[in-house]
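Undergrad: the sequence and its predicted three-dimensional model are supplied below.
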Amino acid sequence: MTRKEVLQALSGLFMGMFVAILAATIVSNALPVIIPEIGGSQSIYTWVVTAELLAMTVTVPLWGKLADLFSQKLLLQLSFGLFVVGSLLAGFSQDTTMLIVARALQGMGAGGLTALVQIVMAAMIPPRELGRYAGVFGAIFAVATVGGPLIGGVIVDTDWLGWRFCFLLGVPFTLLAMVLVQRTLKLPAVPRRTASIDWWGALLITAGVSLLLIWITFAGDRYDWLSTETALMVGGTVVLLGLAVVVESKVSEPVIPLDIFRSRTVTLSVVASALVGVAMFGGTVFLAQYLQVSLGYSPTESGLLTLPLVGGLLVSSTVAGALITKTGRWKGWLVAGAVLMTVGFALFSTIDAQTSPWVLGLFMVVLGAGVGALMQNLVLAAQNDVPAHELGAATSVVSFFRSLGGTVGVSVLGALLATRVAEDLSVLGPVEGGGEAAAPDMSMLPEPVRELIRNAYADATAELFRIAVPLAALALVTVLFIKEKALKTTSGAQRLAEEQGAAGLPLH
């Protein structure tokens, strides 16, 4: 493919990727309006978020494996289709069951796009040239993640739109992306292995990860962290994932080939990506709550105030990608990104209820620049280090652990925040709204109580960032041990043809 053809194909891929990631975050400011209207409870509130996140996280490695066995273009269109169906069902939902099922379908489609867009990019573009495009991908991923709450807030604050538009907004753009991909994506024919799907491995991995995420989501809320439920769920997770490892070590076409972890680069990239997931998802979730509760901004205003975070991500991701393509050197960007991420967390650990929005903006730029330089280049490092026939699995595994890290981080840090706030507010006795997961209605409380709650949320948020500092430092140590290797100059499709062509396999 010429550069013009690559850009045309990427336009459809990136458009679909943006709306898929946007769907995961756009509902955060809309759910307080949606749930009462369709008769949902607090548990339904949680499941509308969890269903999409679970489906996206657990299906990423499955899509990645399918990409090593079947037509990547066909799988992309299937992902788009699932996302459109889920979006339409969510937009026209009449009850909570329909909405949760719709969100799960959206998550399955988004999981496919999260894995497949990066895999198709690697198939079209050599690693040496991939940097600039991977930088743009990382920027789009970050902007959609951080910008979703802002867009959702604006939609629900606009009377003539309504909450259903949060789900329907992405449908026309996804359909346009399907047309663009069908017309512009022309992957060369390469030898394919005989398809053999590891259904048992897929089932065990999905069940094990789902049980883990369900436990983390409800621990500290529905039951104590140290409880019978915890013991049963953790034990079940260990058993299911242990069986998955046994199955993956024996089947001919495992969902997650265990031998890719023999690559030090892949293993370290997986660890670092999980820690980046905590930074990106956890940071944005709790910053929004801090801005609204402690500093008193509206959902739309708090979204606007996070734009410096988006700016830092956007600039560092695109600049790093362009310079990696120009120079061929990439490890320095991983190290610089991890350093900036650690410094960003350390700066945020100093916030309180009086911190200036200008100071917060500076902190956000530093944190965003760190995550932007680090996130997508970890995928590039892994893709450059594996054989072409494992490109899909390696890409999806790194993405999977980033998503898993984000889910775990949000749940655990959220539980710690709730505990700290409850302790700080215990001097008040029972406070209406104080025991709920949602922020209390500040307008209904007297000024002395509002001041105490503002300080409680600010102190708890700062403590979360203090906890995140050593995690970011661990990511820095991890990337220091990644060995820099020259970026390959042939695309994944070309390498796959070279690796398997001698075997006389038919082109697929």
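TA: Perfect, thanks for sending it. All values derive from a computational prediction rather than experimental measurement.

Undergrad: please make it C-alpha for all contacts and neighbour counts, starting now.
TA: Noted.

Undergrad: counting contacts, what elements does whatever helix or strand Asn377 lives in pack onto?
TA: Secondary structure from DSSP states H and E places Asn377 in helix 357-383. Applying 3 or more CA pairs under 8 Å, 6 or more residues apart in numbering; DSSP states H and E, one finds that helix 357-383 contacts helix 127-157, helix 264-277, helix 307-327, helix 331-348, helix 391-424.

Undergrad: hmm, Ala115 is touching Trp63, no?
TA: Yes. Between Ala115 and Trp63 there is a contact at 6.6 Å, judged by CA atoms under 8 Å.

Undergrad: more neighbours: the two, which one.
TA: Ala115 (30 against 26; other CA atoms under 10 Å).

Undergrad: separation between the closest residue to the more buried one other than its chain neighbours and Pro61?
TA: Ranked by CA to CA, 6 or more residues apart in numbering and with sequence neighbours excluded, the top spatial neighbour of Ala115 is Ser396, at 5.1 Å. Separation of Ser396 from Pro61 (CA to CA, to the nearest Å) stands at 5 Å.

Undergrad: give me the common contacts of Ala115 and Trp63.
TA: Listed as contacting both Ala115 and Trp63 by CA atoms under 8 Å, 6 or more residues apart in numbering are Ser396.

Undergrad: secondary structure element for Thr50?
TA: Here Thr50 is assigned to helix 42-67, by DSSP H and E.

Undergrad: from the chain's centre, how far out does the helix or strand that that helix is followed by sit?
TA: As assigned by DSSP H and E, the chain's next helix or strand after helix 42-67 is helix 72-91. When distances are taken as CA atoms, centre = their mean, to the nearest Å, helix 72-91 is centred 18 Å away from the chain's centroid.

Undergrad: here comes the other one, which I'd like you to weigh against the first:
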Amino acid sequence: MTITEAVGELSHRRIRAVVFGLLVGTFLGALDTMIMVTAMRTIADELHGLTMQASVTTAYLIASMIAMPLYGKLSDIYGRKRLYLAAIAVFLAGSLLCALAQSMGQLAVFRAVQGLGGGGLMALALAAIADMVPAEQRTRWQALFGFSFAGASISGPALGGLLAGLDSLLGIDGWRWLFLINLPIGLVTMVVVGRFFTVRTPRTPQPVDFRGAIALAAGLVPLLLLAEQGRELPVTAALLLAAAGVLGLTIFVRVQVRRQDSALLPPKLFRDKAFTLINVVNFLGGVGVFTALAFVPLYLQLVQGLGPTGAGLLMLPQSLATITGSRIVGPLLAKGIHYKHILASGLGLTAVAYLALAFAGPTTPMALITALVLANGIGGGMFFQVVLVVLQDAVDPRDLGVATSLSGFSRQLGGVAGTAVFLSLVFSLAGDRIGGGVDLDDTSFLADLDPRAAAPIVEGFASAMNTVFLSIGLVVVLAAALALSIRPSRKDIQ
């Protein structure tokens, strides 16, 4: 049975039931990401490892990024439901382990377990929507996931800040509830998805590229360790990490070329120049989108002096703006505006926000900071939605699972690289500009320090972040310029 025939047999009520089940899972994954953005500083201070923040963040991102195309490929072979339930189960196991972590190193490992499950939640849900509805209706249905993400985006930062601000709840450290809260939601998700996700999708028997996944991980992990900790490593150790990373990526490319259609990232998809360029834009845009989740809350707390709850509340406008940005994409496409212009406009807004933040400081009015956060959110929302629709439109229906997972893969690859490089850079610059004698692994002392004594430290962090914001802004400017150069090879989306 073809996808078109399968869609014909589905009633509107059945589609709504399936979508509801998928929305619950999407909320789970999105909540876990958003709830961490305002709590990370508190967690890192308590586990005495603020400079290891990049490890915890990138561990989740790299695990979910590598898992995404595997879930896409496996779901093309075995169907969506089985893989979706497996993803939720792994995610919940990782959540429980994170709640038990006693160090930043342990937390990084357990976040990677979470990521192995989280990588399937969004990618498989969006692929299922593509299975069920025709392309001309897909944007409307996929936009519903914006509401699920909206709920997580709105509640996540505030809830994360609230829980992180509690000394304890029911005898358990407040921040540990950030992970424990996933358990009841996850159990509900498994029941709902198991009951309603009954769509039978066409299956394409083919081998799974586990070797490619292992080689990709073997290549990326050493390079990320080098980006994050290279400044502290001996030259020999740094060179060994670089060599291991290059070797792993070289093996990955060779495996992909050898396996062709059964590869983790099928080379045939990248023969389309527009498809390849869109993924490059997605990578560079991911640098901007994901680093914002790490840097903006950190900036609000370290430079503007807000607590985790205050930072969470100030992130609400960005969440609402992201929803608005994603919602306006459909109407703009329906009016015949070319997708590359919408994509470039969204990235342009994000770039403007970053470049303006490069000149902000401790005395910058909060109203201006809020306006920049809004611009960043609208641009990010436009970017997310356009890239997804374009990538799905550019491939054969049999490759929808892989193409959908690629929309998250290339974006998160940018997020992993950007977060590792720029968080490492900000702490390196801050250490140089503040001077010796300050423990950057635990900044909780700033709350009790005399403002005059704290001023040089805050200024050092502000200066370091200004440099990083400028660098990220220039990366996003490049992404916007490349978006304008895209020449579609198959068809435009109307």
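TA: Happy to help now that I have it. This one's a predicted model, so the numbers in the text were calculated from it and none came from an experiment.

Undergrad: give me the TM-score for these two chains.
TA: Overlay of the two chains. TM-score (TM-score structural alignment, normalised by the length of the second structure): 0.87; 479 aligned residues with a CA RMSD of 2.9 Å.

Undergrad: what are the ranges of the strands in the stretch 151-300 of the first structure?
TA: Secondary structure of the stretch 151-300 of the first structure (DSSP state E, counting those that start in this stretch): no strands present.

Undergrad: show me where it has its helices.
TA: 165-168, 170-184, 199-218, 228-250, 264-277, 283-293, 299-305 (DSSP state H, counting those that start in this stretch).

Undergrad: which one of those helices lies nearest to Leu75 of the first structure?
TA: helix 170-184 (11.4 Å; CA to CA).

Undergrad: now for Leu74 of the first structure, how many residues are close by?
TA: So Leu74 of the first structure, with other CA under 10 Å, has 12 neighbours.

Undergrad: picking up where we left off before, looking at the helices of the stretch 151-300 of the first structure, which is nearest to Ala418 of the first structure?
TA: Nearest to Ala418 of the first structure, of those and by CA to CA, is helix 283-293 at 11.3 Å.

Undergrad: the closest one aligns to what range in the second structure?
TA: Across the second structure, the stretch matching helix 283-293 of the first structure (TM-score structural alignment) is residues 292-302.

Undergrad: count the residues that sit near Pro308 of the second structure.
TA: By other CA under 10 Å, neighbour count at Pro308 of the second structure equals 28.

Undergrad: pretty sure it is touching Val37, no?
TA: No. With contact defined as CA under 8 Å, Pro308 of the second structure does not reach Val37; the gap is 9.3 Å.

Undergrad: any residues in contact with both of those two?
TA: What both Pro308 of the second structure and Val37 touch, as defined by CA under 8 Å, 6+ apart, is the set Gly160.

Undergrad: any chance of a markdown table for the helices and strands packed on helix 357-383 of the first structure, columns mean neighbour count and distance to Thr57 of the first structure?
TA: Shown next, in a markdown table, are these (neighbours: other CA atoms under 10 Å; distance: least, CA to CA, whole Å):
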| stretch | mean neighbour count | distance to Thr57 of the first structure |
| --- | --- | --- |
| helix 127-157 | 24 | 15 |
| helix 264-277 | 24 | 12 |
| helix 307-327 | 22 | 22 |
| helix 331-348 | 24 | 23 |
| helix 391-424 | 24 | 6 |
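
Undergrad: for Ser71 of the first structure, which of the ones you listed is the nearest?
TA: Closest among these, using CA to CA: helix 391-424, at 11.9 Å.

Undergrad: and the alignment partner in the second structure of Ile351 of the first structure, what element?
TA: Alignment note (TM-score structural alignment): Ile351 of the first structure maps to Ala360 of the second structure. Ala360 of the second structure belongs to no helix or strand when elements are defined using DSSP H and E.

Undergrad: neighbours around Ala360 of the second structure, how many?
TA: Ala360 of the second structure, neighbours per other CA under 10 Å, totals 19.

Undergrad: then Arg490 of the second structure?
TA: So Arg490 of the second structure, with other CA under 10 Å, has 12 neighbours.

Undergrad: is it true that it lies in a strand?
TA: No. Per DSSP: H, G, I helix; E, B strand; the rest coil, Arg490 of the second structure lies outside any strand segment and is coil.

Undergrad: residue contacts, the nearest residue to Gly310 of the second structure once chain neighbours are set aside?
TA: Excluding its sequence neighbours, the residue lying closest to Gly310 of the second structure (CA to CA, 6+ apart) is Gly161, at 7.4 Å. Residues near Gly161 of the second structure by CA under 8 Å, 6+ apart: Ile35, Thr38, Ala39, Gly307, Pro308, Thr309, Gly310, Ala311, Gly312.

Undergrad: could you redo the last one with a cut-off of 10 Å?
TA: 35-40, 42, 174-175, 178, 297, 307-313 (CA atoms under 10 Å, 6 or more residues apart in numbering).

Undergrad: and Gly219 of the second structure, by the same measure?
TA: Gly219 of the second structure neighbours (CA under 10 Å, 6+ apart): 213, 241-252.

Undergrad: and what of Ala9 of the first structure?
TA: Per CA under 10 Å, 6+ apart, neighbours of Ala9 of the first structure: 1, 3, 120-121, 124, 177, 180-186.

Undergrad: equivalent analysis for Arg203 of the second structure, please.
TA: Met1, Thr2, Leu74, Ser75, Asp76, Ile77, Tyr78, Gly79, Arg80, Arg398.

Undergrad: what is in contact with Ser396 and Pro61 of the first structure at once?
TA: Shared contacts of Ser396 of the first structure and Pro61, counting by CA under 10 Å, 6+ apart, come down to Ala67, Gly111, Gly112, Ala115, Ile256.

Undergrad: compare those and tell me which is most surrounded.
TA: Result: Gly111 is most packed of those (other CA under 10 Å), 33 neighbours.

Undergrad: the corresponding residue of the second structure for it: which element?
TA: Under the alignment (TM-score structural alignment), Gly111 of the first structure maps onto Gly119 of the second structure. Taking DSSP H and E as the criterion, Gly119 of the second structure maps to helix 104-132.

Undergrad: aligned against the first structure, show me the partner of Gln412 of the second structure.
TA: For Gln412 of the second structure, the residue aligned by TM-score structural alignment is Ser403.
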